[in-house]
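*Asks:* predicted structure and sequence below. I'll ask about it afterward.
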Amino acid sequence: MLSEEFVSAVCGAPLTSNTAIAKDIGIYCHNLSPVYSVKSTFKKSSAPVNCLAASETHVFAAQHEKAYVHVYSRARGNQEAFVAFPERIRCLTLADDVLILGTAEGRLMLWETCTGRLISTPPRHVQAVSCVAATPYHVLTGSDDSDVHVWSLSHLLELGSESEHEPERTLSNHRAAITALSANASANPETNLCVSASKDKSCIIWNYQTGDALRTLLFPSFPLCISLDPSTRALFVSSDDGSLYLTELFAEKALLGPRSEDAATVVQVSSPFGATQPDTGPASCLGLSYDGTTLLTGHPRGQILKWDVVDNKTPVELANLNAAVSNLVFISPLPSKKRTKVLTIVKPSQANQNYKFTTQFETESGFEARLDSRFELLLNSAGFPGDALASQIETMQESTAGNAEARQQPEPSKETDELWTIIHEQRALLKHTMDRYVEAKPIR
């Protein structure tokens, strides 16, 4: 059975003098299934909403109203680095081994954690970047200026580019600050969907590849945080009045697809999936399991609640962290397909220097180094391996022999003879016609 893990972060001072909970713990690593437990903790962190990211090896946490990011090693269980940036960090996320940060000045920064390379864009947002989402090919940034920018990740990371970075497009249907973004990881331009939430009490579903607004959802109060189902079939929303909403995108009255109404039709969402108690407060962050059946909510009074999406039972309190819970991030339970792992991060630098890639190659069978794959065989051989050279020589010989056979093939004589016969017949017909013309021509 696959185990599910998630990471939570708190922001602010402890709410009570509870001696059972350490006062300086800011980040918790939890095991959700098969049995809930707290696996490890990290100290000295106060990460606001949208300021936590986690990978297989590290946890990154931007600090409240500061230009700092704390980096923690999950393997060693300690704080690995303290990283300072030129501007205050308002949000961050991970795209593979690249940490993407939004600043209070409206700027986007990308830090390659395995090289230390730092890319910074001009301040394309006129106000602070409030949230950021990443897909395998794009970066989306939401701002207090009510706009959502869509950036090409490959263009941002391009080496040697001298031009100033510009977003590919801007999504600008909102009329108030953007509070949250959620995007799927589709590679098909027709299904590249994202959802933006705003203080104008609306959520808009976009095709961010084309810039089309597919549907607008209106809520009784403004959304604080959102999360898309792993299969992009439903949207979970937490609003300012403590309500939780579950909106199915492909239900009987589909919001998307060929059976849906015109995109200009606004949908009023008024029936909540659940509601939190007044003493708990509205959910400031959401976390959805990878099978989409369990929803976790973090609250300003320190509670982490577990909701059953299928049966819609009364939520269960998993933990009380004695401080405002600001972030919930699930770790993928699926084995990684990456052949490298960043065990030690390289601090960012904008100075001109040689491009050095620091990483660890992963073996296929744990601790035993195997040479099964072609890549590992070439990597661990002195020069070119003999079988690789023999294979290439054989390929070249086959190609040469094939070309020789093509040159030696006899010409299709039957077709040639037929063409010459037609040519002779046309020539004879032309001569006969000209002879008759000469005979009929009168002599003057």
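*Replies:* The structure has been received and is ready for your questions.
*Asks:* for the rest of this, base every contact and every neighbour count on C-alpha atoms.
*Replies:* Will do.
*Asks:* pull the contacting residues for the spatially most central residue of the chain.
*Replies:* Averaging the C-alpha coordinates of the chain gives a centre point, and the residue nearest to it by C-alpha atoms, centre = their mean is Thr135 (2.1 Å). Taking C-alpha atoms under 8 Å, 6 or more residues apart in numbering as the contact definition, Thr135 lies against Ala95, Ala183, Asn184, Ala185, Ser186.
*Asks:* put this next to the previous one:
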Amino acid sequence: MLSEEFVSAICGGPLSSNTAIAKDVGIYCHTLSPTYSVKSAFKKSSAPVNCLAVSETHVFTAQKDKAYVHVYSRLRGNQEAFVALPERIRCITLAGDVLIIGTTEGRIMLWETCTGRLVSTPARHVQAVSCVAATPLHVLTGSDDSDIHVWSLAQLLELDSTAEHEPERSLSNHRAAITALAVSPSASVDTNFAVSASKDKSCIVWNYQTGDALRTLLFPSFPLCMALDPSSRALFVGCEDASLYLAEFFSDKPLLGAQSEDSSTVVQISSPFGATQPDVGPASCLALSYDGSVLLTGHPRGQILKWDVADNKTPTELTNVNAAITNLAFVPPFSSADKSTKPLTIIKPSQAERAYTFSAQLTSDLNSESTFETLLNTAGFSQEVLEKAIAEFHTHTKVSATATEEPSTNHSADNGDQEDLKKQNEELWETIKELKALQKDTLQKYRAATKDQR
């Protein structure tokens, strides 16, 4: 059975003298399903909000008011490295094997964990970088100065040491500090967006590649944390008034997309999805399961609550760790299929110019043939390629025939088009038959030649 796992991080000391909870534990690895349990724990970490990043092999935590990152190995279950950086750290996130770090001086640093290369930008923010989000192509940074910068990840990682690091654009509609950022991983035009939360009691939905503000969501109190649905269908927001709010982007009255109402870009969100009890307090962090059915909230008094998104019932308390929960992150249940390497150990960062060595474990067979190599080494066209071409041709023919259909009054004009399509279809089938015959003849000659050589 597929299991769901998540990681939580705390900040600060124990809230009470509870001897049932182990001392000095700063990171917990939990199993949510099929049965909840604490799988493992790491000690000596105190990570404030937005200072946890989890990969398939490691856990990274930035320490409160310090310039340190603690690195823990999920494979070996121990602390692997203690990393010191030039400036105090305010937030971190991962983009593949690159750890992106926001500092209190208003700059970002990028650490390639497989090579140790460290890239640092100038201080483009006037105040501290409070949150950072990343996609495979872009990095978004939010700051206490109320601005959001959009960076090209490829430009930031250029090997040219003389290149100037400038953001592609700035998003500056907020009037107070940015508290959280979330970005959609989608490639669709309708769902390729980012959301920013601010102390001005609003969340703004952006087309971050153009700089356009698509929607402004207003809340009764300022948002502390938020989480996007994995399919980018909805946004969950935790506010200072201890309420949780849900904004659905593609409901009966969609907020985004071609069917959205364009009369106003400002939407008031006043009905909460749920609320916590006074003894629990507001959520300091949120996390959604990989299928979007379970919402987890972490609270300053140590509770982790589980909410059923579909039933919207009273939440259940999973655990109380007796310390302020500041970060929650689900572990992806599936390995990344497009990654051919896995970093078993990290390389500590260095700004000194040198020949970098890439250190990682290969996860695929180097001798496996690509699709191009398979076609190149096949005599003629393989049966698989021909069958795929015939199937695609049938699909396009049906689509074309459907598109050319007209009302019954235009049958005479429509018949001519259908006759042309039928004729083209017959000609293409004759071509395919000739190709099959040629392939068969080629293979027979090839086998005969091989037999003579033997």
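*Replies:* Received, thanks. Because the structure is a prediction, the values reported are computed rather than measured.
*Asks:* quick one: the residue nearest to the centre of structure 1 from Lys356 of structure 1, how far?
*Replies:* Distance of Thr135 of structure 1 to Lys356 of structure 1, given as C-alpha to C-alpha, to the nearest Å: 25 Å.
*Asks:* before we move on, what about Phe250 of structure 1?
*Replies:* Between Phe250 of structure 1 and Lys356 of structure 1 the computed distance is 47 Å (C-alpha to C-alpha).
*Asks:* look at those two and report which has more neighbours.
*Replies:* Relative neighbour count places Phe250 above the other of Phe250 of structure 1 and Lys356, with 15 against 11, counting by other C-alpha atoms under 10 Å.
*Asks:* mind listing the strands for the stretch 201-350 of structure 1?
*Replies:* Read by DSSP state E, counting those that start in this stretch, the stretch 201-350 of structure 1 holds these strands, from start to end of the chain: 202-207, 212-218, 223-228, 234-239, 243-248, 266-268, 274-275, 285-288, 294-298, 303-308, 316-320, 324-331, 340-341.
*Asks:* sorry, back to before: let's have the contacts of Thr135 of structure 1 in a markdown table, adding distance to Pro123 of structure 1 and neighbour count.
*Replies:* Output for the contacts of Thr135 of structure 1, formatted as a markdown table (distance: C-alpha to C-alpha, whole Å; neighbours: other C-alpha atoms under 10 Å):
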| residue | distance to Pro123 of structure 1 | neighbour count |
| --- | --- | --- |
| Ala95 | 21 | 19 |
| Ala183 | 23 | 26 |
| Asn184 | 26 | 20 |
| Ala185 | 26 | 17 |
| Ser186 | 28 | 15 |
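*Asks:* so which of the residues you listed are in strands?
*Replies:* Of the contacts of Thr135 of structure 1, the ones assigned to strands by DSSP state E are Ala95, Ala183.
*Asks:* what would the contacts of Thr135 of structure 1 look like in JSON lines with distance to Lys347 of structure 1?
*Replies:* Formatted as JSON lines, the entries for the contacts of Thr135 of structure 1 read as follows, by distance: C-alpha to C-alpha, whole Å:
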{"residue": "Ala95", "distance to Lys347 of structure 1": "17"}
{"residue": "Ala183", "distance to Lys347 of structure 1": "28"}
{"residue": "Asn184", "distance to Lys347 of structure 1": "29"}
{"residue": "Ala185", "distance to Lys347 of structure 1": "28"}
{"residue": "Ser186", "distance to Lys347 of structure 1": "31"}
